[in-house]
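>>> Below is the sequence, then the predicted model.
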Amino acid sequence: MRDDDVDEVVAAMGARIAAARERRGDTLTDVSRATGIPLSTLSRVENGRRKPNLELLLRLAKAYDTPLNELAGTAPAAAREACGPPRRRPSSDKAVLPLTRFVGGLHAHKHVLPATGDQPSRPRQSSHEGHEWLCVLSGRLWLALGEHDLVLTAGEVAEFDTRTPHGVANAGSGGPVEYLVMFGPQGERLRPRVTADSGPLRGA
């Protein structure tokens, strides 16, 4: 494996770990209680601010009933197919595609929630340090943010502090929901340089 490949695997590891947790429908608090790993450590690993060591990966692989090399992203394609998908709860069968490869700072992922024929229950919420921007590409996304419930459609954007309890679900039965997520450390925010109405901002 080349150095570039190693960097890419490590950079995407947090997203894979988060996806494995979400497929089971577990919150960070659930995993912390089951594994003994501090909640703050789990949060930093998932958002790319900490590289997981072998002991942590072993604990998570056991908790998620997932082969270690699959969780780490080093399993050959044939081995991943042979192992099959990890156990999951039907309502949380979500695909996550990392779009950035560097650990730390802002990073982005594309998420796809499959179509469901059932009326979804209110999304399970979790909270952690950080700041998130969410943009819906297609479908209808139910965002439960604190005590508020929002349905976002294509082109709509939400920005929030992830210390606020939050969760998402497919709000419609007509098809999947695709959306982009950008996540940054606490206090990190997007800084517009150009606006549609006024052009380049002063000082740009």
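Looks like it arrived, so ask away. Numbering: from 1, shown residues only.
>>> CA atoms for contacts and neighbours, from now on please.
Fine.
>>> ok but Gly105 is inside a strand, no?
No - read with DSSP: H, G, I helix; E, B strand; the rest coil, Gly105 is coil and lies in no strand.
>>> Leaving out chain neighbours, which residue sits closest to it?
Setting aside the residues directly before and after it, Gly105 is nearest to Gly184 in space (Cα to Cα, 6 or more residues apart in numbering), at 5.7 Å.
>>> For that neighbour, give me its contacts.
Asn47, Gly105, Leu106, His107, Gly130, His131, Glu132 (Cα atoms under 8 Å, 6 or more residues apart in numbering).
>>> which among those end up buried?
In these, burial by neighbour count holds for Asn47, Leu106, His107, Gly130, His131, Glu132, counting by 16 or more other Cα atoms under 10 Å.
>>> Contact partners for the second one?
Okay, so that is Leu106. Neighbouring residues of Leu106 by Cα under 8 Å, 6+ apart: Met182, Phe183, Gly184, Pro185, Glu188.
>>> Throw those residues into a markdown table and include secondary structure, thanks.
Putting the contacts of Leu106 into a markdown table (three-state DSSP) gives the following:
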| residue | secondary structure |
| --- | --- |
| Met182 | strand |
| Phe183 | strand |
| Gly184 | strand |
| Pro185 | coil |
| Glu188 | coil |
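>>> Put this next to the first one:
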Amino acid sequence: MEFENDIEIDRLLGQRLKAARQRHGLTLDAVAERSGVSRAMISRVERGESSPTAALLVRLGSGLGLSLSALLEDAGTGPLARRAAQPVWRDPASGYLRRNVSPRGTGSGFEIVEVELPAGAEVRLDSAQGAPALDQQIWVLQGRLDLTVEGVRHDLAEGDCLQMHLRGPIIYRNPGATPVRYAVILAASSGAFPGHIA
């Protein structure tokens, strides 16, 4: 399920962020402090007046204890997630395409995400302060991926799989002339996914 247009996804993301903030009984100021994102930016995102980047959504999501998957998906799908129904989102800054592959609402302790990173593109992510560490594996399906995790660089070729306990900054970069496709398998922490994306 691809979103109809950027305005629709911006509005939906804003509604979900606001609902999560209110569910947790948090003010805009509290989320700003937890996420490191300004109060004004959070307000613009909640009103659907800003097209948030992957980096911004990761920080906001982790400040609220939500993964990007949780922000992009509807309610549970049951044990089968057909490809046509899997939520797809494109980062407005890098152009990377993210597909939530795993069925939702099953109580499973992990999730699978498929990513296509355009040639020459780069995505820099950092979770909010105090967000729990994330256990994940990156499996390159096609192309090459230059991955820097907490300052340590890894050059991954097709078929390579890297496991990491992510606690800090990460940079995904496609050094090639064609898109790179990779799968990310994320393990739940305390029954919920922290806010990192892949």
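Ah, there it is. Please read all numbers here as calculations on a predicted model, not as lab measurements.
>>> Please list which of the contacts of Gly184 of the first structure are preserved in the second structure.
Using both residues aligned by TM-score structural alignment, their matches' Cα atoms under 8 Å, the second structure keeps these contacts from the contacts of Gly184 of the first structure: Gly105, Leu106, His107, Gly130, His131, Glu132.
>>> Return the member of the residues you listed nearest to Val31 of the first structure.
Nearest to Val31 of the first structure among those is Gly130, at 18.7 Å by Cα to Cα.
>>> Skipping adjacent residues, who's closest to that closest one in space?
Excluding its sequence neighbours, the residue lying closest to Gly130 of the first structure (Cα to Cα, 6+ apart) is Gln186, at 4.0 Å.
>>> any idea how far the aligned residue in the second structure for the one you found is from Gly168 of the second structure?
Matched across to the second structure, Gln186 of the first structure falls on Ser189, judged by TM-score structural alignment. If you measure Ser189 of the second structure against Gly168 of the second structure using Cα to Cα, to the nearest Å, the figure is 16 Å.
>>> swap in Asp135 of the second structure?
Distance check for Asp135 of the second structure against Gly168 of the second structure: by Cα to Cα, it reads 12 Å.
>>> Equivalent analysis for Phe110 of the second structure, please.
Going from Phe110 of the second structure to Gly168 of the second structure by Cα to Cα gives 20 Å.
>>> for Gly151 of the second structure, same thing?
When Cα to Cα is the yardstick, Gly151 of the second structure and Gly168 of the second structure sit 9 Å from each other.
>>> between those two, who's got more neighbours?
More crowded of Gly151 of the second structure and Gly168, by other Cα atoms under 10 Å: Gly168, with 18 against 11.
>>> and that one, what element?
Using DSSP states H and E, Gly168 of the second structure sits within no helix or strand.
>>> what's the answer for Leu56 of the second structure, then?
Of the helices and strands defined by DSSP H and E, Leu56 of the second structure is found in helix 54-64.
>>> tell me what that helix is packed against?
Identification of packing neighbours for helix 54-64 of the second structure by 3 or more Cα pairs under 8 Å, 6 or more residues apart in numbering; DSSP states H and E yields helix 6-23, helix 28-35, helix 68-72, strand 122-125.
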